[in-house]
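Novice: Structure for the following, please:
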Amino acid sequence: MTNIGVILGSTRPGRVGHQVGEWVAKQGSQHDGINVEVVDIKDYDLPVFDEPQSPLSGSYAHAHTRQWSAKVAEFDGYVFVTPEYNRSIPSALKNAIDYLYGEWNNKAAGFVSYGSNVGGARAVEHLRLITAGLQLAGVRTQVSLSLATDFAAFAAFTPGDRHNTMLRQLFTEVTAWADALAPLRRA
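Specialist: Reported below is the predicted structural model:
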């Protein structure tokens, strides 16, 4: 089985990301051969990066980092669910990503975004650069959701069939890359 973590990238009160994350997980669980789990960074209560050593060392002084490390290490790939804040990703997501290094390496990454202008596309462009630096293989297909058209009254998520189709393709790509990179993770 291939383990895929759906990383919720917003900790904001009143966020809609949890609706998107649950939809992503539900769609992913319909694929054969994969386990999908929603991972909400809010549950880890990570302060602004506070480790005395670089994440490259893999040596963590704080319990919150060790807990986060153990969770991220469980997965073969990820689907990041991110809103677009000020034309980029939320600071909480960047902070959570920056806590670790080796746990991300040689795994696959897919991207689902939401926002008011271009469906969070600019956030994904930044996230692609960040994840590439962590040796994550970003897949081509991405899902971009508009707060104006994919959320009733900007609050209740109502995905269309075209989004379901794109998400199925995204999971196919993430799974293929995660499986292809498995020998590198074992090394």
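Novice: For the rest of this, base every contact and every neighbour count on C-alpha atoms.
Specialist: Noted.
Novice: what about stretch 18-37, start to end distance?
Specialist: Start-to-end span of stretch 18-37 (CA to CA, to the nearest Å) is 12 Å.
Novice: same deal with stretch 146-159?
Specialist: 10 Å.
Novice: Report the buried residues of it.
Specialist: The neighbour-count check on stretch 146-159 (16 or more other CA atoms under 10 Å) flags Ser146, Leu147, Asp150, Phe151, Phe157, Thr158, Pro159 as buried.
Novice: same question, stretch 36-47
Specialist: Neighbour-count burial for stretch 36-47 flags Val36, Glu37, Val38, Val39, Asp40, Ile41, Leu46 (criterion: 16+ other CA under 10 Å).
Novice: run this one through as well so I can compare:
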Amino acid sequence: MALNLQVIICSVRPGRVGPSVANWFYEFAKEHSNFDVSLVDLATFNLPMYDEPKHPRLQEYQHEHTKAWSRSVDRADAYVFVLPEYNFCPPSSFTNALNYVYKEWNYKPCAFVSYGGISGSLRSTQVAKQLVTTLKMMPILESVMVQMPWNLLDENKHFIANEHHISSGDSLLEELEKWAKALKTMR
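Specialist: Coordinates of the predicted model:
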């Protein structure tokens, strides 16, 4: 049985570039990995700032948006977060989505496809790696970093990957699969 990988678009900002980058990685992962891959867009869950009355470790969710998010997160064996950088940090939508659930994230690996200006969102990714460890996730070292993604879009706003994006993506998926198999035994 194949492992389930979610490619999660973390920005919900209007006019975002994230979906273009995420769609490329989603198609790339479907062709180049042993995962069953799904594309998840945080914007479709409409998660307000955390509004559950009980701690997420209890899994006693009151709101339908939380229950839907819980089901989505729980289905995956691994995650690739497609992450921009806002003021050297991940967007609040990413942090909020992490905080909504707890056990659903535990003992699963994650990786990052980061995008932004000259830093390619590396600072945001470093902060995000600290956040995910508090949810008992294992952030892997391998990543894909995209500098100036708006310069890599075709006339239809499709992201056109360079060779270093592709080779980084191959390394990311290979390592993520190893960790997903290993951590599945802990769940």
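Novice: sorry, back to before: in strands only, show me the buried residues of stretch 146-159 of structure 1.
Specialist: The members of the buried residues of stretch 146-159 of structure 1 that map onto strands under DSSP state E are Ser146, Phe151, Phe157.
Novice: Now for the first one: which residues touch it?
Specialist: Taking CA atoms under 8 Å, 6 or more residues apart in numbering as the criterion, Ser146 of structure 1 is in contact with Tyr114, Gly115, Ser116, Asn117, Val118, Gly119, Gly120.
Novice: on that earlier part again, what's the closest of the buried residues of stretch 36-47 of structure 1 to Phe171 of structure 1?
Specialist: Set against Phe171 of structure 1, the nearest of these by CA to CA is Val36 (10.2 Å).
Novice: Surely the closest one and Gly21 touch.
Specialist: No - in this structure, Val36 of structure 1 is not within contact of Gly21 by CA atoms under 8 Å, at 10.7 Å.
Novice: Common neighbours of the two, please.
Specialist: Val6.
Novice: Would you mind finding the match for Ala182 of structure 2 in structure 1?
Specialist: Mapped onto structure 1 by TM-score structural alignment, Ala182 of structure 2 lines up with Ala180.
Novice: Sorry, slip of the keys, the one I care about is Glu60 of structure 2.
Specialist: In structure 1, the residue matched to Glu60 of structure 2 (TM-score structural alignment) is Ser59.
Novice: Surely its match is in a strand?
Specialist: No - Ser59 of structure 1: not assigned to a strand; according to DSSP: H, G, I helix; E, B strand; the rest coil it is coil.
Novice: Let me see the contact set for it.
Specialist: Applying CA under 8 Å, 6+ apart to Ser59 of structure 1 gives the contacts Gln53.
Novice: can you check Leu153 of structure 2 too?
Specialist: By CA under 8 Å, 6+ apart, the contact set of Leu153 of structure 2 is Ser20, Phe159, Ile160.
Novice: what comes up buried for the helix ranked longest in structure 2?
Specialist: Counting residues, the longest helix found in structure 2 (DSSP state H) is helix 163-184. Neighbour-count burial for helix 163-184 of structure 2 flags His165, Gly169, Asp170, Leu172, Leu173, Glu175, Leu176, Glu177, Trp179, Ala180, Lys181, Leu183 (criterion: 16+ other CA under 10 Å).
Novice: Redo those residues as a markdown table? Include distance to Gln130 of structure 2.
Specialist: Below are the buried residues of helix 163-184 of structure 2 laid out as a markdown table (distance: CA to CA, whole Å):
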| residue | distance to Gln130 of structure 2 |
| --- | --- |
| His165 | 24 |
| Gly169 | 22 |
| Asp170 | 24 |
| Leu172 | 18 |
| Leu173 | 21 |
| Glu175 | 19 |
| Leu176 | 18 |
| Glu177 | 21 |
| Trp179 | 18 |
| Ala180 | 19 |
| Lys181 | 22 |
| Leu183 | 19 |
